[in-house]
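Peer 1: here you go, sequence then predicted model.
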Amino acid sequence: MTQTFRFLLFLFLLSSEIVNAQSLLIGSVLDKEDNTAMIGVNIKVTSFRDSTRTMGGITDNSGNFSIKIPPRGRYNVVFKYIGYDAFTTQISVEGEEVNLGKVLLTQNANNLKTAIVEGKITPVTQKNDTTEFNARAFKVNSDASAEDLIKKMPGMTQENGTIKSQGEEVKKVLVDGREFFGDDASLALKSLPAEVVDKIQVFDRMSDQSRFTGFDDGNSQKTINILTKPGMSNGQFGKIYAGYGTDNKYESGLNLNYFKGTRRLSLLGMSNNVNQQNFSSQDLLGVFGNSGQRRGGRLGGQGGGQSADPSNFLIGQQSGINKTTSSGINYSDIWGKKVAINASYFFNYADNVYKNDLSRQYFVGDGESQTYDEITDNNTKNLNHRFAFRMEYTIDSSNSLIFNPKFNLQNAKLDNLLLGATAVAGVNISQNITKNNSDNQAMSGSSMLLWMHKMKKEGRTISFQVNNDLSVSNNDAYLNSLNTFRNQTQLINQNGETQNQGLTNGLNISYTEPLGKKTQLQISYAPSVNNNNSNKNTYNYDSATAKYY
């Protein structure tokens, strides 16, 4: 048993290492004639096994490049630059780093002659620390969303419902530099049609405090800024769709946008029973505080054949048949010249049914065998409400205020039935009937208040930030299990109650002082107080009183 456990642990650690590992493709690009560094050379990496799997990047101001690629496989690498012959090479990736050294590009003499010039759209450009994609260089269907468009761009991927750039998760989406649907990047991208997008900018956005002081505190977030096409600041656009098929399968939804000057209103919704899910990790955060196993014997076991990790309820991760209904609204405006606001609300409901039949046969030698049969029937219902608000108030040229509260409310009901039997030579030696029921409720809220002040001396600033975070979760679970082994019977009938509460209050005072044209000093004081309480009680059923004690 111990050896088996060690072997499984080894495989788990090995697979984790493989999943998380990434290799780097590095090198530099030079002009073959004068050996000077070439800036802005487009690099495209394509997998031999799957031509749709592409990565890419461009060279920096020193002609260097560094592209994250999967740790195993063969790839085709193409270097392109206007006025130069394309250079193609093949690589085999087996380690953490592939160094191509110096790549030399040769000027194309034909391009130097006087001729008819055909302009081509440059798909990617680098502007300081911002990578900018031209939407016109990527072809999508007429009904595509901004999310569909982004997945066509080199280095941009979607994994488990999250958008990633060069392997790093995109935390926030802006539209023309303004907040859109709070911190839900995927929801923001779903709500905008691709036809209104002009450019996609990807960069590391510093925190509010850092952008004000100019001093990077290391709390940057990978951010996408969608630049809309000229003329789109005033108009109405969107789509409504519905479909019905065999076996009573249906899918419907809407996506409507109203833009008028600085005022922007977006509404979206969907309802289906074809396993199209629309969760964010925030929709289930805190609900599954009690992890449970699919097989019986524990309180709080949850259905769906999954663990209690909220990420298992992201797009495409929940097994079984899912019915989903969700809707969201986002409002953004600038009041006067001093107040910018953004408010969003999101609702999500999902009903998951998961059934599974399992049959295994073990051969123990001498013609003997052992069989194990199992039937599971699970149902999970999840309900979520999420609200976010952000206000930026420019008091005057020296003072500004930001207020950013968020609130989440979640409820999940889980029902899990398991029937299992073990037999030797056709004779049952053990049976198990386990039923888990649980009602999970969770609430979380946070607020951030930031006041920033610029003093007369350029670069001298002071800011005060107050953070508050509250989380409360309650779980009421019932376990009823009947286990029979040969002539022995064990009955477990229990009720478990779990309450968790956490409160964090924090303060961040930051002062910056310029010490020269290129040097700046920052002094910060950031105390915080954490208060966490957890209470878990388990009660056994008393048949005499029909109560749990």
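Peer 2: Perfect, thanks for sending it. Given the structure is predicted, the values throughout are model-derived calculations rather than measurements.

Peer 1: going forward, measure contacts between C-alpha atoms and count neighbours the same way
Peer 2: Noted.

Peer 1: what residue lies at the spatial centre of this structure?
Peer 2: Nearest residue to the geometric centre of the chain (C-alpha atoms, centre = their mean): Thr162, 3.1 Å.

Peer 1: please name the residues that touch that residue.
Peer 2: The contact partners of Thr162, taken as C-alpha atoms under 8 Å, 6 or more residues apart in numbering, are 169-170, 185-186.

Peer 1: make it 6 Å
Peer 2: Not one residue lies near Thr162 by C-alpha atoms under 6 Å, 6 or more residues apart in numbering.

Peer 1: give me the distance between it and Glu97.
Peer 2: Relative to Glu97, Thr162 is positioned 26 Å away (C-alpha to C-alpha, to the nearest Å).

Peer 1: put this next to the first one:
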Amino acid sequence: MNKLLLFFLFIICLNHASAQQESQLKGKVVDTLGKAPLSNAVISLLHKKDSTLSNYTRSGKDGSFSLPHIAKGQYIVMVTFPKFADYVEVVNVQGQAVDMGAIALTQKATLLKEVVIQSGRAIRIKGDTTEFTADSFHVKEGATVEDLLKEFPGFQVDSKGQITAHGQRVQKVLVDGEEFFGDDPTMATQNISAKAVDKVQVFDTKTDQENLTGLGGNSQSKTVNIKLKENSKKGAFGKINVGSDFQKYHDGKALYNRFVGKKKVSVYGTKSTLNTGSLNWEENQKLGIESDFEYDEVNGYYYSIGSGDDFNDWSLRGLPDSYTAGALFSNKWNEDKYGVNGSYRYNRLSTRNQASTLTQTILSSGLLYKNDYVQSNGLNQQHAINGKYEWKLDSLASFKFTTAGIYKTSQGFNHTNSYTQNENHQYLNQNNQGRENETERKQLDNQLTYKQLFKKKNRQLFMTLRFGLVEDDNKGTLNSVFSKYDAAGNFLADSITDQKKLFTGSSRTIGTKITFSEPLTPKLNLVVDYSYNNNNSASNQASYNDAGNSKYEILDSLYSNNFNLDVSSQSTMGVLRYVGKKTRFALGSGLSALQLNLDDQYKDKKTTYHFLNFTPQASYNYQLKQQSRFSVDYRGTTRQPNMNQLQPLRDNNDQTNVFIGNPDLKVGFNHRFSSSYSSYKVLTGTSFYINGSYGFTQNDISNASIIDASGRRTYTPVNVNGNNFWNVYSYWHYGQGEKKLIHEIGFDANGGRNISFVNKEKGINDRAYYNLRYSIRYEVKDKFNFSMGPHAGYNTSRSSLRQVDNNYFNYGGSADGYVMLPGKIELTSNVYANLRQKIDAFDSNPNIITWNGNLSRKIFKDKSGKFIFVANDILNQNKGFNRYFSENTVREDRYQRVSRYFLLKFEWSFNKMPTGK
């Protein structure tokens, strides 16, 4: 009896222990709109580690469900119901009952192609927008948005902060839909904490009007929008970095952001001898606080000298010494009826550089080699102001005014020593030249937009008014000695130039555009627009020779110009746009007429040009499944010659290359076809993406060159047929989560054909580039991670003028690692290798392997401080190098870059927000 009693007690204890190891999962499935219960919904429970099914059930009449006897572990809960989007969520069962509460499902018809996924790799796809949920991607403590972006499938971030998404360059970064310091996008990606981010959206760069038509836009560039968590918009956060080697190099940065309700204030400053301090990637031609300034056909007709962007790391050549500072203010009030956003930036950058350019020119009669050696110094400064004001009259009407102003000055000096040789290495010419320049530019762009919605769905009206001003004032000197040699390499004669150059220019642009959308059916819209643009400009360049008394008083009319130009255009477009549950398409065409009135005051000659432009466009998108999409697009665009090709400014800055305009150029027409496919599988974290494009141009504009016996090249633009281009980009990504191998395989290729004429012979150049890459990543949270990505590529270039073997392989890749050492010391290392096969054009073979590393330790109780020992370019191989193929030439550029240094750095981040400390 006692034994039987003990046996029953043992069974009871065993059941109790077992019950402690198991748990129950319950919840209720409802409609997200009416909150009505959904009965017979399928609730599946899958093991997270391998996605195998553990259990399943259906919801009752009241929408409730219960899954009993669940062992400890991580699971994926999937809820499905007909005509509703799937719901997926990761749950962690720890021996206690888990109540998921009300699970709201959204009808697919309501989503309009939207896919809602909540998982370890949360992704939402809505039309052309892909949205990533930040908390679903693990990053280490103290990570920034830039670190977060590196975790997204199809994203790459290079050492300069340049972002590539799905093979396309990200040219704009927004924070909650607003610019963050104008055109300095990495001010956001490198300084905002990943923990403050709710979602990250990526989409094609388009204006409001282009979104309305479903056509146009820059399909080759992406925009990233960082959406902050609501509780991250309260309080303040910032960062201070200070580093030095106590001799040559130093680097410092401070950033402060404060949120008070919807009011935001940000300030920053930098001082560096390692980079430009300003973090923008390329010139923002419209300077706008938003990139929605409408394109118009009159752009490109104002003569300008020295108006490029000199404040970005992407184009930096030489050794920098920089200062930057900026401030930003934004606010919305009265229930978002009013909104303002403004920023100011100051940049100061001085550089010194030693560079060389080696060029091989392919002729049917032989090869020419040109060598340029340049020493240069420059100082560039600018003040930039951006502003935006929004006013919502009511729920249907709103105004938006944007303005952008810039004042830029630059001073520069360069000394160039160049010579040209034939393939027997006999001299044909030699040029010794010195140039000094001082430039000043003032520019202002303004845009006023009116948006009117109507009670009838999808009926919309956009009206835009643009006004822009530019003033240029430049002066400089040119001193050169150009020497000629005969076929045997014997000296013949010198040509000496000693000139002072003055340039003044002004431009005024005004334009308007009206776009109207009218719904023909619930799914079909007609969109029409009309625009008018006018530009009036004046350009005066005067070259003066030395009168013999060191006074430059003799006007050289050959290299002087005085032009007045009036350009006006009118254009219209009509588009039919269809939006269905799975299918979207748009079909339309535009027509524009352009007139140029050119007044050459030196020659007392007036010329009028007329161009008619035709722009048919079509787009088709199909949602194959909830997580996969296919699209195909066609765009036809007219390519009209610019002012410099029709009537160029005569320029003797490079006496080995003389450019002559062609007033008889015809308008070209470009055809571009593109297609893409994307898919994502939530359970395995697998994604696949591929896009490709092909285009050709009728009456394309190329060059016809005459190269004389001394190696001097005179070239002029001409129309040709047969030019084309193509490109392909794809990637496959597999894996998700911690302690899992994550793989990515990518392939990209591009190429095309260029036709030109050299010494009256037709030259056909075919080029192609193929690149295959593979990457693997593994991470153990806060302990270590590593990633490596080898790649191999092959370049081909073939000219019909002469068979020259300039094909070559390039290999390389990157390896990154992080490990937590004893004493809470963190070690990180990065190696990037670029190995190129030597080509026949040049003797050298510039292989570059850069290895960077640092040791760091966090300090303070909240770990907000960090000491870092930085080792940059440990192998001392960081050299500037680029290789180019164009028409019948091959060129290699070499220039200085910041190479090996060792730095002691202190970093302090503070976060006085609900999500921080």
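Peer 2: Looks like it arrived, so ask away. All figures in this text were calculated on a predicted structure; none of them were measured in a lab.

Peer 1: TM-score for these two?
Peer 2: Once superposed, chain against chain, the TM-score is 0.66 (TM-score structural alignment, normalised by the length of the first structure); 420 aligned residues with a C-alpha RMSD of 4.1 Å.

Peer 1: do you know how far the residue nearest to the centre of the first structure is from Gly316 of the first structure?
Peer 2: In terms of C-alpha to C-alpha, Thr162 of the first structure sits 11 Å off from Gly316 of the first structure.

Peer 1: what of Ala343 of the first structure?
Peer 2: 28 Å.

Peer 1: burial count for Lys248 of the second structure?
Peer 2: Using other C-alpha atoms under 10 Å, Lys248 of the second structure has 9 neighbouring residues.

Peer 1: I'd assumed it was in a helix, is it?
Peer 2: No - read with DSSP: H, G, I helix; E, B strand; the rest coil, Lys248 of the second structure is coil and lies in no helix.

Peer 1: three-state assignment of Gln3 of the first structure?
Peer 2: Going by three-state DSSP: Gln3 of the first structure is helix.

Peer 1: so for the biggest helix by length in the second structure, what gets flagged as buried?
Peer 2: In the second structure, with assignment by DSSP state H, the single longest helix is helix 2-21. Under the neighbour-count criterion of 16 or more other C-alpha atoms under 10 Å, helix 2-21 of the second structure has 19, 21 buried.

Peer 1: hang on, Tyr485 of the second structure packs against Ser495?
Peer 2: No - using C-alpha atoms under 6 Å, Tyr485 of the second structure makes no contact with Ser495, being 11.9 Å away.

Peer 1: and the two? Which one has more around it.
Peer 2: Neighbour count, other C-alpha under 10 Å: between Tyr485 of the second structure and Ser495, Tyr485 has more, with 21 against 11.

Peer 1: before we move on, back to that, tell me which of Ala343 and Gly316 of the first structure has more neighbours.
Peer 2: Ala343 (22 against 15).

Peer 1: so is that one in a helix, a strand, or just coil?
Peer 2: Relying on three-state DSSP, one would call Ala343 of the first structure strand.

Peer 1: wait, isn't it in contact with Phe389?
Peer 2: Yes - shown here, Ala343 of the first structure and Phe389 form a contact pair, counting by C-alpha under 6 Å, at 4.4 Å.

Peer 1: in the biggest strand by length in the second structure, what's buried?
Peer 2: The strand that spans the most residues within the second structure, counting by DSSP state E, is strand 491-519. Buried residues in strand 491-519 of the second structure, counted by 16+ other C-alpha under 10 Å: 497-519.

Peer 1: equivalent analysis for stretch 256-272 of the second structure, please.
Peer 2: Result for stretch 256-272 of the second structure [16+ other C-alpha under 10 Å]: buried residues 256-259, 263-272.

Peer 1: so what's the residue count around Phe158 of the second structure?
Peer 2: Small correction: residue 158 of the second structure is Asp, not Phe. Neighbours of Asp158 of the second structure (other C-alpha under 10 Å): 10.

Peer 1: kindly provide the distance from it to Lys392 of the second structure.
Peer 2: 40 Å.

Peer 1: farthest pair within the buried residues of stretch 256-272 of the second structure?
Peer 2: Greatest spatial distance among those (C-alpha to C-alpha): Lys263 and Ser272, at 30.6 Å.

Peer 1: in contact with the equivalent of Gln201 of the first structure over in the second structure: list those residues for me.
Peer 2: Aligned against the second structure by TM-score structural alignment, Gln201 of the first structure finds its counterpart in Gln201. Gln201 of the second structure is in contact with 130-131, 224-225, counting by C-alpha under 6 Å, 6+ apart.

Peer 1: name the nearest residue to Gln201 of the second structure, ignoring sequence neighbours.
Peer 2: Setting aside the residues directly before and after it, Gln201 of the second structure is nearest to Glu131 in space (C-alpha to C-alpha, 6 or more residues apart in numbering), at 4.3 Å.

Peer 1: is it true that that neighbour touches Arg124?
Peer 2: Yes - between Glu131 of the second structure and Arg124 a contact is recorded at 4.8 Å, counting by C-alpha under 6 Å.

Peer 1: what about the residue nearest to Gln107 of the first structure when sequence neighbours are not counted, neighbour count?
Peer 2: Distance criterion C-alpha to C-alpha, 6+ apart; nearest residue to Gln107 of the first structure, sequence neighbours excluded, is Tyr84 at 4.2 Å. Close neighbours of Tyr84 of the first structure, defined as other C-alpha under 10 Å, add up to 17.
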